[in-house]
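Asker: What would the 3D arrangement of this be:
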Amino acid sequence: MKFRALLLMAALAFSFQFAYSQSKYEWKQASSAGYSYKYVTNDPMQTRFYTLKNGLSVMLSVNHKEPSITTKIAVRAGSNSDPKDHTGLAHYLEHLLFKGTDKYGTLNWAKEKPLIDSIENLYETYNSTTDVEKRKEIYKQIDKVSGEASKFSIANEYDKLMSAMGAQGTNAHTAVEETVYEEQIPSNALDKFLTVQAERFRYPVFRIFHTELEAVYEEKNRGLDNDGRKMYEAMQYYVFPTHNYGQQSTIGTIEHLKNPSLKAIRKFYNQYYVPNNMAIIMSGDFNPDEVVKKIDEHFAYMQNKPVENYTAAPEAPISAPIVKDIYGPSAENMRVCYRTPAEGSHDALILDLIANVLNNGKAGLMDLNLNKQQKMQSAGAGMVQYKDYGIFVLTGSPKQGQSLEEVKDLLLSQIALLKNGDFDESLIQATIANAKLAELQGLEGNDNRAAALMSTYIQNKGDGWDKSVSWLSDQSKITKQEVVEFAKKFFVENYVVLYKRKGEDKNTLKVEKPPITPVETNAGKESEFVAKINSMTEAPIQPQWVDFSKDVKKSKIGKADVLYTQNADNQLFRLYYKFDMGSWNNKLLPLAFSYLSFLGTDKYTAEQISKEYYKIACSFGMSAGTEESTVSISGLQENFDKAVSLFEHILVNCKANDAALAALKGRIMKSRGDAKLSKDAIMKGLNSYALFGSKNPFNYTLSDQEIANITAQQLVDLLHDVMNYKHTVIYYGPQALPKFTAELTALHKLPSSFKTNTAAVSFNRTSQTANQVLFANYEMVQSEVQWLRSTSKFNIQKQPTVDLFNSYFGGGMGSIVFQTIRESKALAYSTYAVYGIPAKKEDPYTIKAYVGCQADKMNEALKGMNELLTTLPQVSQNFEAAKLSEKKAIETERITQDGVIFSYLSALKMGITEDPRKKKYEELGKIALSDITKFHQEELANKAYTYCVVASDKRVNLDDLKKVGEVKTLTLEEIFGY
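Answerer: Okay, the predicted model is just below:
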């Protein structure tokens, strides 16, 4: 998927009279420290593009805001490049690049290699064998030899390496055109990182394969339970009947998943993982002259080879609508999909603009005509851009009593408006202005920068960066007439319509579970290579603490407290009014806040309000939580007074609109019905039931009758009155505190005294004295299980132990839970266990464990997790790595912007008056594995749990669950409260 390059334009404070013509975006050459590079003039990221002697691309963007570096190692090969008889291969390979080489991930390569070779040959035999019984015998041999090989392998050494150097977000992804390996590392770990990565790609060993293969099976099965995933794959398939975009799914077919070839995977690796087909991309805190030299030194061993990239035959035009039905248990929705031209083309530029003209979340045609007028449940538009083609997508969900066909007609009616020119030309320039604002905000982070560079490398090896940088400049030159003429030619009967209907998917087939004997992980052992990396010296990074007394400035506006932090980086502001009340004080509050967006005043209609905010590139929002609510207003400081005064006008002068409320009620009722079709919502409800019983926060909601009885005037009265309740003013922006308070005092009218909140409803937590199972039936291939238990109240003294326990036990890929449940036993694709931290000091900690697995693995998964909850494995090496990772995460973390204020407020809820990270950092070195073990025994072991299970009663045996504890099957009404 193309992530349109997010750009930070040169001027941080800008006028809406764009002077784009003054900027030129041209490629230039330069040299520094003996290396030549290219760059694009007026690129605010100041990216350097190097091509090393062996063809390896290096893209570097410096950002010194925090001592960390986001890295992406990108390979220009994804599922497009999979062999026709081995789809899913690129994705397999991505998983295997975490398994080590002949130097790490192994205790004795000389003894391990013959077994690895034997496994590879057995898979080739297995692949070519069709007799069912013979296949079973071969797999038994694979399982046996894999068990022998695992005695010499060390699972997850890569993750341990990265964790020990303080890396965060260790991950990778495979898509149609790319495979990308991602890390966020401390800037002082660069030498270690490059040494590890150079070794990682030198000679990857495909060890512990059959358990990893099982994880991919699980990933495939999870996709079969995901209606959104099915819609995505159907969109690809029907929009691209020839191209591999549609004909080869990234995860592969069931038949190919069941018949892997390690030889084919090695061939793929040798063919595409070559320097002239790869890029190392970095954004963060470094010296580019030093970094490019180090990359060159570490990766010079790679040899340039010819790469034959996938070339597709041109797709025939879609000459008539293609209509298809997709079935599944979740709520109905639909898509209209148009095939679009190649990336970087002028057509792609216009279509990206059109997507925002139609749907920008504020004042697009769909926003105003469909969403604001509540003509359907929801509507949207967007672009998915690949190298050769893209997809322009219209999405819609029906409201109550509305057919999917009616939704389609409404979506296409907005295309008709576009073709007829029924929109203001100012909408185009407002779209550009708001896009620029979003990019100002987005490119403050390294990940967005690196993602933009990664995208342009995959699609054109970075050669299109000049177009990416000039994207908004080029769009600003597009006229309304050009949009209209283009729309008339492009949007004809050339689309695919996908209707996601509620019903049984008769094509769903799961990947069957092969018999797997748990493999040895050698968790407490270490290769010589890892020991060498860990012994490398690195310059220390000193942690930085937030001093709440200095970094959060305090003032007053009338009776309201003000919390202030200055924005010294740019001219953007964020203003909040924070209320200590929510739906537990008044059930109508969330509904009233939602209602406001559909109301007008004596001066503006609801649509005009959206347009006014869009014109000035500002926005406002109101959100009501359970105990707190927030009003937020943000945008350019030069438009601060306009944005704030307009909101104040709306709140005071909004008028009741019965028709809008009737439509909102209908959409709410539809949303409530849709939630009952969502397995995620059902599991969330089970969790709440487990912790609080039948009366719980999840099902504390308005009844159908209460919703029916609500009047428009009730909600408007509540909105008119809301500022009479106590609230705290929070400001992050460029204005000095005295000037800000003076300006806001004139804009924000406050009462002489605040009203007292209605007392909040309270909920009693359950006390788990015996195991219990809460079961919800849902038609799915997988089963999902969560373990829950409330424990003691928050105690700041034990917080360092809690955080370290989570890191060691169940919080990531290197954790005990992950290594045991997934790596050793291949029981689940996703699993974790955490000792959850409450949001306020009055509340208890909550133990939560999770396994999502095939239904026929559920009993084994239950047993596996229960063993870990009862007995904590002792792996001193993992413990020390977890401790080091926690310490380095604190050293490199920088709390900035309005995060300073929200950290302060979070600390206050915990009864803390200073940065809690400071105490944690001081205490980490004192904590021993014995302390973690004692904590586990006191808080987790031999305790009663409530097991929340969402699964199909056709695929799991409830009698098996009765062996765990008393089973209570909950109805949807019991879970949701309506």
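Asker: Every contact and neighbour count from this point should use C-alpha atoms.
Answerer: Noted.
Asker: Helices of the stretch 801-950 of the chain, residue ranges please.
Answerer: Using DSSP state H, counting those that start in this stretch, the helices of the stretch 801-950 of the chain run over residues 816-818, 858-870, 876-892, 899-909, 916-924, 929-939.
Asker: Nearest to A643, out of these?
Answerer: Comparing the helices of the stretch 801-950 of the chain against A643 with C-alpha to C-alpha, the closest turns out to be helix 899-909 (21.9 Å).
Asker: returning to that earlier point: point out the most buried one among the helices of the stretch 801-950 of the chain.
Answerer: Mean neighbour count (mean count of other C-alpha atoms under 10 Å) peaks for helix 816-818 among the helices of the stretch 801-950 of the chain, with a mean of 27.
Asker: Just give me how far that helix sits from the chain centre.
Answerer: In terms of C-alpha atoms, centre = their mean, to the nearest Å, the centre of helix 816-818 is set 22 Å apart from its chain centre.
Asker: counting contacts, what elements does that helix pack onto?
Answerer: helix 799-809, strand 830-836 (3 or more C-alpha pairs under 8 Å, 6 or more residues apart in numbering; DSSP states H and E).
Asker: Could you also give me the structure for this next sequence, so I can compare it with the first?
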Amino acid sequence: MESSKLNRLFIQDSRKLAIAPSTMRSKGCFAKMRWLTIVLVACLFWNFSSLVALAAPQDSQAKSSIQPYLDRVQEQITEFTLDNGLKFIVLENHDAPIISFVTYANVGGVDEPDGKTGVAHFLEHLAFKGTQQIGTTNYRAEAKQLNQLDRLFADLQEAQKSGDERKIAKLSDKFVATQSAASKYVKQNEYGNIVDTAGGVGLNAATSADYTSYFYSFPANKLELWMSLESERFLQPVFREFYPEKQVILEERRMRTDNSPIGKMIEEFLDTAYTAHPYKRPVIGYQADIESLSRDDVQKFFQAYYAPNNLTIAIAGDVDPEQVQQLAQTYFGRFQAQPQPSAVDKPEPPQTETREVTLKFPSQPWYLEGYHIPALSHPDYPVYEVISELLSSGRTSRLYRSLVEEKQVALSAQGFSGFPGDKYPSLILVYALTSPGTSIDDLAVALRTEIDRLKTEPIQPGELERVKTQLKAGLLRTLDSNMGMAQILAEYDAKTGDWHNIFNELTKLETITPGDIQRVANITFTQENRTIGRLLSSN
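Answerer: Coordinates of the predicted model:
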């Protein structure tokens, strides 16, 4: 379901962040270093070892030797936009008879109305429930039961407000009976079964603060089937099994947030770090909001944000771009153009003093620090990604060497930028798990010492080049696939306005200097810009 960097990085620490504000349908988290996605493109043509060798800092010809391959890739990418505003990006790659598809909706948790948190994530669940033709044995009869369920739910809400226990009991019995009647028409997981039968793999989706994406892969001869299935589910979705799915989502929230110490800390931490911007809210939603959501709420959200001009579809693999365009016009041209959804209009005011939040749970103590940083589109954003890598990339990182190995005040220590998203100004987060017998205060001093070093000591050129090379190699290990490429193309196009911006990122990375690191660190890592989270043991 939802996807975030927080989920990825805390999961690396013995899956301690399965509790974060992130829940996933399955393996659909995309671990990406955004400013380095350019290198991924080269992996379509080179093997891993040769590219890493070219990325080595001692090879002064590396950048120029990569360029012909980058140019070749750009020549294999085409794009077109339908009259209704729906944009397609097509990467033609005939290495294998497989096609990967990503439908990227430029809508996430930040776009939800107040009091309706969790609706974007809820809609993602329901997008797998089928259409008027898929997932039902008799839609006309089913629709009557679904509408009756909605009326009963509204009546129940009113009865609960009034406290009329007799009426609540009567309506509850009727609601259960009607839900049972509606379920008789449901063909469970028919959409997924169609995909599986046709050889599809990786059917999945992810919701984040910034976006929602739906993705899977098909054999190359199933292009038209994908066009039919994907257009139908966003042209005529039926949000069936709404109320049972609500219970599934509420259980996800209980497991990953309410009953999880670090999950609860993250929710409180974001609520403290932000005062206005909706990044402060959990993507999975608040419990009370989820409980009160109706099918009508989801329908209105869908109609507002799943407009064709708010969708981007990326297709990568063994395809003919002309055939893609013809089929897209046939199937997706049916969508009606709509007004562009409004963007988030609640900017976060500058932070002027340290903010702190402390929670107590039966847990090993954690310490967190967050600092406000610019959005992905800002020229300095790549510098923040390099700082994150410098602090937390494995056993050679500064936090690991200092806090875990030398001072032995932490069992693990990490950091990353773009939390909980990067479409808007967000946070760079650093955090550590205390070692036995270590106080939170001692850990805080040690962690901040490493942060302050970035401000006072210029990084050595050799260390900076090592970090850059690590980033390139790490990206290749995680995103060397058509699916990864399709996801990146769609995301970059939606967030920056042009997928071509991917091909500018390598240059930005290579030009970062020790002076840039020190300059950005001094701007960012200030007392006024700091939010502190302490998760203390209640044992």
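Asker: quick one on the thing from earlier: could I get the helices and strands packed on helix 816-818 of structure 1 in a markdown table, plus columns for distance to S885 of structure 1?
Answerer: What follows is those, written out as a markdown table (distance: least, C-alpha to C-alpha, whole Å):
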| stretch | distance to S885 of structure 1 |
| --- | --- |
| helix 799-809 | 8 |
| strand 830-836 | 17 |
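Asker: Of all those, which one comes closest to V469 of structure 1?
Answerer: Each of these has some distance to V469 of structure 1 by C-alpha to C-alpha; the shortest is strand 830-836, at 38.3 Å.
Asker: mind checking how far the residue nearest the centre of structure 1 is from K887 of structure 1?
Answerer: Centrality entry for structure 1: nearest residue to the mean C-alpha point is G169, 11.3 Å, by C-alpha atoms, centre = their mean. Using C-alpha to C-alpha, to the nearest Å, G169 of structure 1 is found at 16 Å from K887 of structure 1.
Asker: ranges for the strands of the stretch 251-400 of structure 2?
Answerer: 311-317, 355-361, 366-373 (DSSP state E, counting those that start in this stretch).
Asker: Skipping adjacent residues, who's closest to the corresponding residue of structure 1 for I488 of structure 2 in space?
Answerer: In structure 1, I488 of structure 2 lines up with A452, judged by TM-score structural alignment. Distances taken as C-alpha to C-alpha, 6 or more residues apart in numbering put A5 closest to A452 of structure 1, at 4.5 Å, once the chain neighbours are dropped.
Asker: Count the neighbours of the one you found for me.
Answerer: 22 (other C-alpha atoms under 10 Å).
Asker: My reading is that it lies in a helix. Confirm?
Answerer: No: per DSSP: H, G, I helix; E, B strand; the rest coil, A5 of structure 1 lies outside any helix segment and is coil.
Asker: Distance of it relative to K375 of structure 1?
Answerer: To K375 of structure 1, A5 of structure 1 is 33 Å away according to C-alpha to C-alpha.
Asker: residue contacts, the residue mapped onto G166 of structure 1 from structure 2?
Answerer: Mapped onto structure 2 by TM-score structural alignment, G166 of structure 1 lines up with G199. Neighbour list for G199 of structure 2: F218, P219 [criterion: C-alpha atoms under 8 Å, 6 or more residues apart in numbering].
Asker: does G199 of structure 2 count as helix, strand or coil?
Answerer: Assigned by three-state DSSP, the conformation of G199 of structure 2 is coil.
Asker: Please apply the same query to the one 5 residues further on.
Answerer: Under three-state DSSP, the three-state class of N204 of structure 2 is strand.
Asker: Isn't it up against F215?
Answerer: Yes: judged on C-alpha atoms under 8 Å, N204 of structure 2 makes contact with F215 at a distance of 5.6 Å.
Asker: now the helices and strands packed on helix 816-818 of structure 1 in a markdown table, with distance to N226 of structure 1 and mean neighbour count?
Answerer: A markdown table is the format used below for those (distance: least, C-alpha to C-alpha, whole Å; neighbours: other C-alpha atoms under 10 Å):
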| stretch | distance to N226 of structure 1 | mean neighbour count |
| --- | --- | --- |
| helix 799-809 | 29 | 22 |
| strand 830-836 | 15 | 22 |
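Asker: Ok, which of those comes nearest S57 of structure 1?
Answerer: Distance to S57 of structure 1, taken as C-alpha to C-alpha, is lowest for strand 830-836 among these, at 33.8 Å.
Asker: Off-centre distance for the closest one?
Answerer: The answer for strand 830-836 of structure 1 is 18 Å, by C-alpha atoms, centre = their mean.
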